[in-house]
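Pasting the sequence and the predicted coordinates here, then a few questions.
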Amino acid sequence: MGKMLRVDSHQHFWQLNRGDYHWLNAEPATINRDFLPQDLQPLLRKNAVDYTVIVQAAETVEETDYILELANTHPFVAGVVGWVDMNSPASIKILERLGQHPKLVGIRPVIQGIADPNWMLKPELDTIFKYLIDNDLSFDALVKPIHLDALYILLQRYPELRVVIDHGAKPDIASDGFNPWAEKIQKISEGSHAFCKISGLVTEAGASASYAKLYPYMNHLVSCFGAHRLMWGSDWPVCTLAATYDEWIGYLDTFLKQFSLDEQKSIWGESAVKFYKLGVV
């Protein structure tokens, strides 16, 4: 058996002195510091991870330019999910510029931080959603269970939009919030072509993170999306609030052993390559 491709579909870098990571001020000191490629590379080597996708961690175009520069100089970065202000008339022009970079694969607005849970349905966003479709760029949906009704409508409105749901839509695992999350995520999986990331769950479990606590949520995501629409991601370094990179991969490794080799390959790497259209072999 050849080596199984592993693609970490969701990781971040940040450099505090850049000045655009204001949200980190409210976070514990363990993650309110620089996290750079040299910090991640030993973890990738140790866990046989071949490639990663960097996801924006600041709501500035400058940060997207910064992570695209990191992608230029670090071959393990296969793709970048950036940010533009989708409310701004200038966003199309900015996307045209960013899209010239071969590793820009899509964008992610920070929906979880927007007060209106129906924000994504605003008619003014129609132009940019159509631009993403026409230019084959993907959309990372950073949502919580409160957003799933609106997300379902969005997916019906734009069936050609390539959407991946970050962190399984962040169920409240710490408080045993399985329902109605489970019903709504199932409705989305059955009524759309959306992909989903099996990432970020360990952070949602918080101090009570354990394999037993995570299992029902991971299992439900596989039941809903199947292995071919599910991709793993570390959400490093945010995941370190609840588990190390090694521990989270260990949970996944244990969980995925129950599935066929083909299904394991999909979740570990092939789904991410397919969804993001990553130029890797």
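Sure thing, it's come through.

C-alpha only now, for contacts and for neighbours.
Noted.

Do a quick rundown of the strands in the protein.
7-11, 51-55, 77-82, 104-107, 138-141, 163-165, 195-198, 230-232 (DSSP state E).

How far away from the center of its chain is stretch 219-233?
Here stretch 219-233 is found 13 Å from its chain centre; the criterion is CA atoms, centre = their mean, to the nearest Å.

Can you tell me what sits against the longest helix seen in the chain?
Of all the segments of type helix in the chain, defined by DSSP state H, the longest one is helix 211-225. When contacts are defined by CA atoms under 8 Å, 6 or more residues apart in numbering, helix 211-225 is touched by residues 168, 173, 178, 182, 185-186, 189-190, 195-196, 198, 201-202, 205, 230, 251, 255.

okay, now residue 112: neighbour count?
For residue 112, the number of neighbouring residues by other CA atoms under 10 Å comes to 17.

Around the closest residue to it other than its chain neighbours, count how many other residues there are.
On the basis of CA to CA, 6 or more residues apart in numbering, the spatially nearest residue to residue 112 that is not a chain neighbour turns out to be residue 143, at 5.1 Å. Residue 143 sits with 23 neighbouring residues when counted by other CA under 10 Å.

adding another structure so you can compare the two:
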Amino acid sequence: MRVLDTHLHMWDEEVLTYTWLEGPYAYRFAETEVEHDRLDVEREEAVFVQAETTEGDYIGEVRWVQSLAGRLGIAGIVAGAQLHRGIDTVTHLEELATHPLVVGVRHNLQNDPDGLAVSSAFVTGAREVAARGWTFDVCVRAAQLPDIARLAGAVPELRMVLDHLGKPAVGTADAPLAPSAEWVRDIEEVAKHPEAFCKLSGLPAESGGVWSAEQLVPFLDAAADAFGVERLLWGSDWPVSSIGPAEEGDPHAPADGSATYQPHARQRWLDTVVEWAEARGHDVDAILWANGRRFYRLDDPRVESADAPRRGFFGRLFGG
């Protein structure tokens, strides 16, 4: 089995500046930690997605990840960007374009005011992204999905992907929630646009790290019904979706029962999606590999110019 993890984060407060890291997130998750949490597969690559450094560190984050890419099998970078800043946005995108592993950008919208994604300034920035052949990772909360459908209509050439299925309310394993009619309606509206894709990622984090396959499968079904299997990508959302209550038998479990790192969570999410896809008769290789490479254009010659160094670590490990 080959896997392209389309949603991998890393961070290191000794290298870059972040304002949101606290509790179990306030640890280094970088090269050593990635190597210790490899998937049990024959071939593995990943797309790094910006981890909300401060805006002044967006370029520094790209440089840092590029320095690790060859050893970690990172095939592409989704860089941080603010798309509503006019000429400053254009200048930033031009600088990003000098880094060959950059395949897309993410302006994290989930905490921004409603309506920003359809403002004239943001739409102009989104058109600049599309003009460069890049993708746009959409990180929003479920209530913001109507704005994303409108953005897709305003910039139909923009290849966008919903991170974490648009963050629906999923409940927990003990108190599951069914997909809401509003969320289903809204992802169907987004999916009407042929350049819109959806990541099967992030649901464990939305469940607070307490989840079951039975709880989350209805959301996978709804995404498949809306987007079709050919527009679904798998992502681990590591390490965000690997934080929650300590796993049974964890010798390092906090004595106070607080959330901690779950060392088997990434593999468990992969196994859950594979088992769901196989049970439904879906094309597993498409979801785990081919769709992601097509969406992020990882076989584009511009990106392949960095192919030799980025295959180093996993190539030696798996012979890929």
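All right, it came through fine. In this text, all values refer to a predicted model and were calculated from it rather than measured experimentally.

Let me see the TM-score of these two.
Scored against TM-score structural alignment, normalised by the length of the first structure, the superposed chains reach a TM-score of 0.90; 273 aligned residues with a CA RMSD of 2.0 Å.

re the thing from before, residues of the longest helix of the first structure that come out buried?
Neighbour-count burial for helix 211-225 of the first structure flags 211, 213-214, 217-218, 220-222, 224-225 (criterion: 16 or more other CA atoms under 10 Å).

Have a look at how far, on average, that helix is from the second structure.
On superposition with the second structure, the average gap between helix 211-225 of the first structure and its aligned counterparts reaches 0.8 Å (mean CA distance after the TM-score superposition for the first structure).

In the second structure, which residues correspond to that helix?
Aligned by TM-score structural alignment, helix 211-225 of the first structure corresponds to residues 213-227 of the second structure.

Now do whatever residue of the second structure lines up with residue 66 of the first structure against residue 106 of the second structure, distance only.
Aligned counterpart of residue 66 of the first structure in the second structure: residue 61 (TM-score structural alignment). From residue 61 of the second structure across to residue 106 of the second structure, the span is 13 Å (CA to CA, to the nearest Å).

Kindly report the same for residue 286 of the second structure.
Distance check for residue 286 of the second structure against residue 106 of the second structure: by CA to CA, it reads 23 Å.

again with residue 52 of the second structure
Separation of residue 52 of the second structure from residue 106 of the second structure (CA to CA): 9 Å.

which residues do the two both contact?
Applying CA under 8 Å, 6+ apart, one finds that residue 52 of the second structure and residue 106 are jointly contacted by residue 80.

sorry, back to before: neighbour count: residue 286 and residue 106 of the second structure, which is higher?
residue 106 (22 against 19).

Aligned to that one, what sits in the first structure?
Looks like residue 106 of the second structure aligns to residue 108 there (TM-score structural alignment).

so that match touches residue 137, yeah?
No - with contacts defined as CA atoms under 8 Å, residue 108 of the first structure does not count as touching residue 137, sitting 10.7 Å away.

sorry, back to before: right, and the strands of the first structure - which one's nearest residue 246 of the first structure?
Closest to residue 246 of the first structure of the strands of the first structure, according to CA to CA: strand 7-11, at 12.6 Å.

residue range for the closest one in the second structure?
Under the alignment (TM-score structural alignment), strand 7-11 of the first structure falls on residues 4-8 in the second structure.

and the closest residue to residue 188 of the first structure other than its chain neighbours, how many neighbours?
Residue nearest to residue 188 of the first structure in three dimensions, not counting chain neighbours: residue 152, with 5.7 Å by CA to CA, 6+ apart. When neighbours are defined as other CA under 10 Å, residue 152 of the first structure has 18 of them.

To which residue of the second structure is residue 152 of the first structure aligned?
Using TM-score structural alignment, the equivalent of residue 152 of the first structure in the second structure is residue 149.
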